[in-house]
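Q: Quick check, what structure comes out for this input:
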Amino acid sequence: MKAESKIKSLEAESTGLEQSSFSLSALSFELKIGYDGKRAANNLTGLGNYSRSLIEALANEFPKNQYFVYSPKVKSAKQIDTFFKQENIHLKLPLQGSFLWRSLNILKDLKRDEVLLYHGLSHEIPILIQHTNIKSVVTIHDLIFLRFPKYHKFIDRNLYEWKSKSACQRADKIIAISKKTKADIIEFYNINPDKIEVIYQSCDDSFKTAFDKSVLDKILIKYNLPEKYILNVGTVEERKNLKLIVQALKTVNEDYKLVVIGKQTPYFKTVEQEIEKLGLKNRIIFLKNIPFTDLPGIYQQASVFVYPSFYEGFGIPIIEALYSGIPTIAATGSCLEEAGGPDSIYVSPTDIEGLSSAINKVLNSANLQEDMKRKGLEFVQKFNSPLVTKQLMNCYINILS
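A: Prediction:
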């Protein structure tokens, strides 16, 4: 079936999709969709997890389509190897060298593979794609490099801005991962709001199933975790604001320790100095390079999850915590209220006393904990993979129609 007839079939069968319970997975056509796979094929956290989860969910929900993942190279790792074993997900490496491939030469490969739509999963798309018959989508996760330029080097900041602004101008559609990110795109890049669609992220399905007690016990022993602990997950960098948790911990119930999971940056020295100053070395445990398969088990045994970041595009760790049935405390000022919902607790990212009070409030009330767990789990269903995946496929259909 030629591309034109596929699109007509697509348009006819998708009429009234949003107003009905019509099942997209029942469609009889086959689409060939391309993705910027640099992160999916090489990163084991963050954007790598996002990219693989998104493509894998589409491949499962709409198995008749073919999903081409374009990357200049591929890393050998269990997560990545498993991802590419799926029958309708295809790794595409450069045929004639990787220099400028993702930005320019990839267009030859997209045309050869008869790709109808290309999705740039992290802020960029090929430079001249707007001059081809291939439709394009770009996902913008955040514009933190413009909102908080001090967190980025001058050269990096300007490169990020050029790539993302250019992609927003040239793409047929922009996907923002939160309402806050959409507002930032409009403010900084003066983009027509109608061109931007908010489609939230989900988290890996492994966070959505409770581990057996025997597995949880093994994880506690493996990482020498305390029986009671507060959890924080994320890169140890200034924007994530770990120092505030350390400062608040001084007046938090001493029966609880703080467990921190994340890559350490130079900011870690600032945190270390604060820990030493407050005499909290014995109450804080730092974990690095945790296998992804163990992470849900560490979440599920935490007493409370704390995420006081100054600014985020969305906040996937909050989604992971809510799915894990953990009361969550986050910061005001960006989009974390979107991720955490009305029954999580929010404090200013500069309020030490407020954070300490909020943590103690949760830890000292079993009723509050159960209420936050139940309502948080109800709220987070709006980010469930099948729902988000259908929204994304509907976005593709509307672009191609």
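
Q: C-alpha only now, for contacts and for neighbours.
A: Fine.

Q: Could you pull out the strands in the chain for me?
A: For the chain, the strands defined by DSSP state E cover 32-36, 66-70, 89-92, 117-120, 135-140, 173-176, 196-198, 229-233, 257-261, 284-287, 304-307, 328-331, 345-347.

Q: May I see these arranged in JSON lines, with mean neighbour count as well?
A: Below are the strands of the chain laid out as JSON lines (neighbours: other CA atoms under 10 Å):
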{"stretch": "strand 32-36", "mean neighbour count": "24"}
{"stretch": "strand 66-70", "mean neighbour count": "23"}
{"stretch": "strand 89-92", "mean neighbour count": "19"}
{"stretch": "strand 117-120", "mean neighbour count": "24"}
{"stretch": "strand 135-140", "mean neighbour count": "25"}
{"stretch": "strand 173-176", "mean neighbour count": "26"}
{"stretch": "strand 196-198", "mean neighbour count": "20"}
{"stretch": "strand 229-233", "mean neighbour count": "23"}
{"stretch": "strand 257-261", "mean neighbour count": "21"}
{"stretch": "strand 284-287", "mean neighbour count": "15"}
{"stretch": "strand 304-307", "mean neighbour count": "25"}
{"stretch": "strand 328-331", "mean neighbour count": "25"}
{"stretch": "strand 345-347", "mean neighbour count": "21"}
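
Q: closest one to P317 among the ones you listed?
A: P317 sits nearest to strand 229-233 of all the strands of the chain, at 6.6 Å, using CA to CA.

Q: Can you check what angle separates that closest one from strand 257-261?
A: Angle of strand 229-233 versus strand 257-261, following axes from the mean of the first three to the mean of the last three CA atoms, to 10 degrees, is 20 degrees.

Q: picking up where we left off before, any chance of the strands of the chain in JSON lines, with distance to K111 too?
A: Shown next, in JSON lines, are these (distance: least, CA to CA, whole Å):
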{"stretch": "strand 32-36", "distance to K111": "10"}
{"stretch": "strand 66-70", "distance to K111": "12"}
{"stretch": "strand 89-92", "distance to K111": "13"}
{"stretch": "strand 117-120", "distance to K111": "10"}
{"stretch": "strand 135-140", "distance to K111": "12"}
{"stretch": "strand 173-176", "distance to K111": "20"}
{"stretch": "strand 196-198", "distance to K111": "26"}
{"stretch": "strand 229-233", "distance to K111": "41"}
{"stretch": "strand 257-261", "distance to K111": "43"}
{"stretch": "strand 284-287", "distance to K111": "45"}
{"stretch": "strand 304-307", "distance to K111": "44"}
{"stretch": "strand 328-331", "distance to K111": "45"}
{"stretch": "strand 345-347", "distance to K111": "48"}
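
Q: Now show me the structure for the sequence below, then we'll compare the two:
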Amino acid sequence: MIIGIDANWLIYENAGIGKYSYFLIREILRQDKKNRYVLFANFIRHYKKRRQILLDLIKESKNKKCEIYISKIPSAWRDALSQTNVPIQWIYRKKVDLYFSSYFSGIFNNGFNKQIVVIYDLVFVHHWEHAGKKLSAYYLKRSIDAVEHCQKIIAISRSTQNDIEQSLGVDESKITIAYPGVDRGLFKKQAQAKCQIILDKYHIVKPYLLSVCTLEPRKNLE
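A: I've put the predicted structure just below:
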């Protein structure tokens, strides 16, 4: 099987979705040496630098069945074309059996035959004031288009799955929950005594919640 992956977000974004995309793609390439992969991207500026990011990712994963396909068009063009009936093969002239995007903007209305998308949250529905009405309406439309043109949707939590079902009208059978993982090279199980030293140092008592996100209402911390 040939699997195409939208690699744009790991190039353009250094936090959040970008980090998620980078490490997810890296682990997929590390663990699956059976299927063939194509990393799709489109850019004109900083061509050598951005191409090198993809090459380094493949090298780090040690996957010899992965190639890069770069379309030299601006991201704004791709974003606009993805909302029309222009086929995705007009931009990515490569045949794949399955296409995966870690963000709704990577899904074309006239895309590949089998597509998978990740939905993180529907903050633009519940907290539209964060991005404003106009941008929130755009995010909602793109999300609706993405789930309509995908055969499978990955939700990063049960809460997200519930929102997708209720706000986007998607059947439960089309959604799979896949919780974000952690880098085992950075996060390792420690002895209880060592953990207690840190808890005492910062005056942390149970029960507590560790969060690495920004303190905003849209993060559901209240």
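
Q: Please state their TM-score.
A: Put the two chains on top of each other and the TM-score (TM-score structural alignment, normalised by the length of structure 2) is 0.74; 194 aligned residues with a CA RMSD of 2.9 Å.

Q: which residues does the residue nearest the centre of structure 2 contact?
A: In structure 2, the residue lying closest to the centroid (CA atoms, centre = their mean) is S102, at 2.5 Å. By CA atoms under 8 Å, 6 or more residues apart in numbering, the contact list for S102 of structure 2 reads 6, 9, 17, 21, 117-119.

Q: and which of these is nearest to Y139 of structure 2?
A: The nearest one, if we look at these relative to Y139 of structure 2 and count by CA to CA, is I119, at 11.4 Å.

Q: which residue in structure 1 lines up with that closest one?
A: Matched across to structure 1, I119 of structure 2 falls on I140, judged by TM-score structural alignment.

Q: Next up, the contacts around its match.
A: Taking CA under 8 Å, 6+ apart, one finds 121-123, 164, 174-177, 181 in contact with I140 of structure 1.

Q: Grab the nearest non-local neighbour of P63 of structure 1.
A: Leaving aside its sequence neighbours, P63 of structure 1 sits nearest to N88 (CA to CA, 6 or more residues apart in numbering; 6.9 Å).

Q: hmm, back to that, mind checking what the residue nearest to the centre of structure 2 lines up with in structure 1?
A: So, by TM-score structural alignment, S102 of structure 2 is matched to L121.

Q: Equivalent analysis for V212 of structure 2, please.
A: Alignment note: V212 of structure 2 maps to V233 in structure 1; criterion TM-score structural alignment.

Q: thinking that match is in contact with L258, fair?
A: No. The pair V233 of structure 1 / L258 is not scored as a contact, 10.8 Å apart, by CA atoms under 8 Å.

Q: Pull the contacting residues for the closest residue to V74 of structure 1 other than its chain neighbours.
A: Among residues not flanking V74 of structure 1 along the chain, A41 sits closest, at 4.9 Å (CA to CA, 6+ apart). By CA under 8 Å, 6+ apart, the residues touching A41 of structure 1 are 48, 71, 73-75, 80.

Q: For the residue lying closest to P126 of structure 1 once chain neighbours are set aside, the count of nearby residues, please.
A: Of all residues not flanking P126 of structure 1 in the chain, S103 sits nearest, at 4.3 Å (CA to CA, 6+ apart). S103 of structure 1 is flanked by 16 other residues according to other CA atoms under 10 Å.

Q: now do P193 of structure 1
A: Counted with other CA under 10 Å, P193 of structure 1 comes out at 12.

Q: Translate it into the numbering of structure 2.
A: Checking TM-score structural alignment: P193 of structure 1 goes with E172.

Q: sorry, back to before: let me see the contact set for the residue nearest to P126 of structure 1.
A: By CA under 8 Å, 6+ apart, S103 of structure 1 lies in contact with 125-127.

Q: If you rank those residues by neighbours, which is first?
A: I125 (28 neighbours).

Q: so that residue touches V138, yeah?
A: Yes. Between I125 of structure 1 and V138 there is a contact at 6.7 Å, judged by CA under 8 Å.

Q: So for the match of V212 of structure 2, what's the nearest residue that isn't a sequence neighbour?
A: I261 (4.8 Å).

Q: same thing with I352 of structure 1?
A: Nearest one to I352 of structure 1, counting by CA to CA, 6+ apart, is A248 at 5.2 Å.

Q: so that neighbour makes contact with P349?
A: No. Applying CA under 8 Å, one finds A248 of structure 1 not in contact with P349, separated by 11.2 Å.

Q: Comparing those two, which residue is more hemmed in?
A: Ranked by neighbour count (other CA under 10 Å), A248 of structure 1 and P349 place P349 first, with 23 against 19.

Q: Perfect, I'm done here.
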